[in-house]
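**Q** structure here, sequence nowhere to be found:
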């Protein structure tokens, strides 16, 4: 199937789409454009945050929590006002990347090596994945990451899928929400390099994973038990970054892309947001309850 153009824009690296069910609108970020975008009632707005941004997650008390270059901040998406919360990984060689709230209202943000942004130097496995509970307490969940990326939870929230892009696979863990611990981690399946680099990820009501393939020009639906590719959503540009479910029936896939490293004469729609009706309902964009 092919995705259709939804929002014409030119994100350097569009990322982190979040479907706001209450408002029936879409939020997403531009990592190197340093802003949070909102598409509501046919109007695209942007608020500058002043530094690179990996993700922005709605919070139940209003506003969002954003993973920025210098740490985690509470952000008012209307004014751009931000308030520092914490910096779980004060390492100048890493930055915040993909993040989400889980079904229990905890906030997760993964970090990545900044050398992968610039191409300067070899990435080291020195980044981590961190979780903040609604009380504001933060703990490391995973360490030794190169490029912390896609996150997804099973329907009951007790199985956690994670992508470190540079490993070309999907890892799966048992998650205990009462103690905020992961256990039993192992490779769920490998992803052939010819398909592209696995980036953002979401999950549908049948437990299948939808993964954006950076450099692969597609979002692929995988069976997590076998690694088989079940569906392919094609995009008219190569660097596909992330996807989330949304729409009135929660059966539409909203997909972000980027212009970075792309020949815009060949791919003029790169950096835009696309939409595909995929015939299956997916997980909502959960809210951080902090």
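**A** Perfect, I can see it now. Everything numeric in this text was worked out from a predicted model, so none of it was measured. Numbers count the residues shown, from 1 in each chain.

**Q** C-alpha from now on. contacts and neighbour counts both.
**A** Noted.

**Q** any idea how far the nearest residue to residue 7 once chain neighbours are set aside lies from residue 26?
**A** Spatially, and ignoring its direct neighbours in sequence, residue 7 is nearest to residue 273 (5.0 Å; Cα to Cα, 6 or more residues apart in numbering). Residue 273 sits 10 Å away from residue 26, going by Cα to Cα, to the nearest Å.

**Q** just checking, the residue nearest to residue 7 touches residue 9?
**A** Yes - assessed by Cα atoms under 8 Å, residue 273 is found in contact with residue 9 at 7.2 Å.

**Q** between these two, who's got more neighbours?
**A** residue 273 (28 against 17; other Cα atoms under 10 Å).

**Q** in contact with that one, which residues?
**A** 5-9, 14, 254-257 (Cα atoms under 8 Å, 6 or more residues apart in numbering).

**Q** of the residues you listed, buried ones?
**A** Neighbour-count burial (16 or more other Cα atoms under 10 Å) applied to the contacts of residue 273 gives 5-7, 9, 14, 254-257.

**Q** ok, which stretches of the stretch 1-150 of the chain are strands?
**A** Per DSSP state E, counting those that start in this stretch, the stretch 1-150 of the chain carries strands over the ranges 4-7, 14-20, 25-30, 35-40, 43-48, 53-58, 64-68, 71-75, 82-86, 94-101, 107-113, 127-132, 138-145, 148-153.

**Q** ignore what I typed, I meant the stretch 151-290 of the chain.
**A** With DSSP E, counting those that start in this stretch as the criterion, the stretch 151-290 of the chain has strands spanning 159-164, 169-176, 181-190, 197-203, 209-214, 218-222, 229-234, 240-246, 252-257, 273-277.

**Q** and here is the other one:
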């Protein structure tokens, strides 16, 4: 089956962190370098955005608080109230701040686990186009009361994050490791253990790096292949590369399943000039339909 590709949201500089809200039937995402949060409502055909105070890493709804979101800005996780309209976001509270010992770091990717705990990662500063201070990031778990604990250190660029509860697995990508890790996952505590590389890019002749990813109900991973114009479908149980879907942008950043039945894959991209301009439609958000799979849902954050 050949998937159908559509452009659904106009270009931003660095689209990231797509989250599909089943309650609202809307897509939330950010543009990191534009310092903006975004809401796209397919049925209404609307796209709202609001400016934040710095580089913006993610936006995730807070469970039980309509129009309230956990938003990552620089090194802070903020509670933000936003109605989805242009320019209407208000900071309510600072939930947590991470990497206080490395103030040049920033948040990069985050998701809530199936119990609503926030897993959030950091990365080192970009000191030249496409060049980063390595091994300075960490992966954190943020509890509902805002307390935090480090799960991993010496991370280059924290990315990916998804869970397979049935198989007690957590999947994660440190992008400059050029691989995907599997951890044992304890849903009761949020603990992760026993990391193992289950997919190495060079073993499959792949260029670029792993970026954001999601999982379908069959347990297969869908991975954004940044700097290689691809979405990858991977079987994490045997490390097989099941499919490669060509995208019309070099910098494919992340993906999430959405739509009424969670059968559409919504893909964010970027148009960052790292020595070469990225031509249109780079930076747009796309919809892939007709994939023949159903996706796992995006979980909301639970805060006290």
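**A** Arrived safely, thanks for sending. What you see is a predicted model; the values in this text were computed from it and never measured.

**Q** can you calculate the TM-score here?
**A** Aligned and superposed, the two chains score 0.93 in TM-score terms (TM-score structural alignment, normalised by the length of structure 1); 288 aligned residues with a Cα RMSD of 1.9 Å.

**Q** in structure 2, which of the contacts of residue 273 of structure 1 still touch?
**A** Retained in structure 2 (both residues aligned by TM-score structural alignment, their matches' Cα atoms under 8 Å) from the contacts of residue 273 of structure 1: 6-9, 14, 254-257.

**Q** relative to residue 213 of structure 1, which of those residues is nearest.
**A** Nearest to residue 213 of structure 1, judged by Cα to Cα, of these is residue 257 at 10.1 Å.

**Q** and the equivalent of the closest one over in structure 2, how close does it get to residue 198 of structure 2?
**A** In structure 2, residue 257 of structure 1 lines up with residue 269, judged by TM-score structural alignment. Separation of residue 269 of structure 2 from residue 198 of structure 2 (Cα to Cα) stands at 25 Å.

**Q** kindly report the same for residue 183 of structure 2.
**A** For residue 183 of structure 2, the distance to residue 198 of structure 2 - Cα to Cα - is 10 Å.

**Q** for residue 26 of structure 2, same thing?
**A** Distance of residue 26 of structure 2 to residue 198 of structure 2, computed by Cα to Cα: 32 Å.

**Q** start to end distance for stretch 202-219 of structure 2?
**A** 23 Å.

**Q** who's in contact with it?
**A** Counting by Cα under 8 Å, 6+ apart, 17, 109, 159-164, 173-176, 178-180, 201, 221-228, 235-236, 241, 252-257, 293-296 sit against stretch 202-219 of structure 2.

**Q** number of nearby residues for the residue lying closest to residue 34 of structure 2 once chain neighbours are set aside?
**A** Of all residues not flanking residue 34 of structure 2 in the chain, residue 13 sits nearest, at 6.4 Å (Cα to Cα, 6+ apart). By other Cα under 10 Å, the residues close to residue 13 of structure 2 number 20.

**Q** same deal with residue 291 of structure 2?
**A** 13.

**Q** give the buried residues for stretch 223-240 of structure 2.
**A** For stretch 223-240 of structure 2, using 16+ other Cα under 10 Å, the buried residues are 223-236.

**Q** make a markdown table out of those residues and add distance to residue 248 of structure 2.
**A** Output for these, formatted as a markdown table (distance: Cα to Cα, whole Å):
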| residue | distance to residue 248 of structure 2 |
| --- | --- |
| 223 | 16 |
| 224 | 13 |
| 225 | 12 |
| 226 | 12 |
| 227 | 12 |
| 228 | 10 |
| 229 | 7 |
| 230 | 9 |
| 231 | 11 |
| 232 | 14 |
| 233 | 17 |
| 234 | 20 |
| 235 | 24 |
| 236 | 26 |
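
**Q** residue 237 of structure 1 and residue 25 of structure 1, how far apart?
**A** From residue 237 of structure 1 to residue 25 of structure 1 the distance is 24 Å (Cα to Cα).

**Q** tell me which of the two has more neighbours.
**A** Relative neighbour count places residue 237 above the other of residue 237 of structure 1 and residue 25, with 24 against 17, counting by other Cα under 10 Å.

**Q** the more buried one corresponds to which position in structure 2?
**A** With TM-score structural alignment as the criterion, residue 237 of structure 1 matches residue 249.

**Q** so what's that match up against?
**A** Applying Cα under 8 Å, 6+ apart, the residues contacting residue 249 of structure 2 are 229, 269-271, 278, 280-283.

**Q** swap the cut-off to 7 Å and go again
**A** Going by Cα atoms under 7 Å, 6 or more residues apart in numbering, residue 249 of structure 2 touches 229, 269, 281-282.

**Q** again with residue 21 of structure 2
**A** residue 27.

**Q** how far away is it from residue 14 of structure 2?
**A** Applying Cα to Cα to residue 21 of structure 2 and residue 14 of structure 2 gives a distance of 21 Å.

**Q** please apply the same query to residue 113 of structure 2.
**A** 24 Å.
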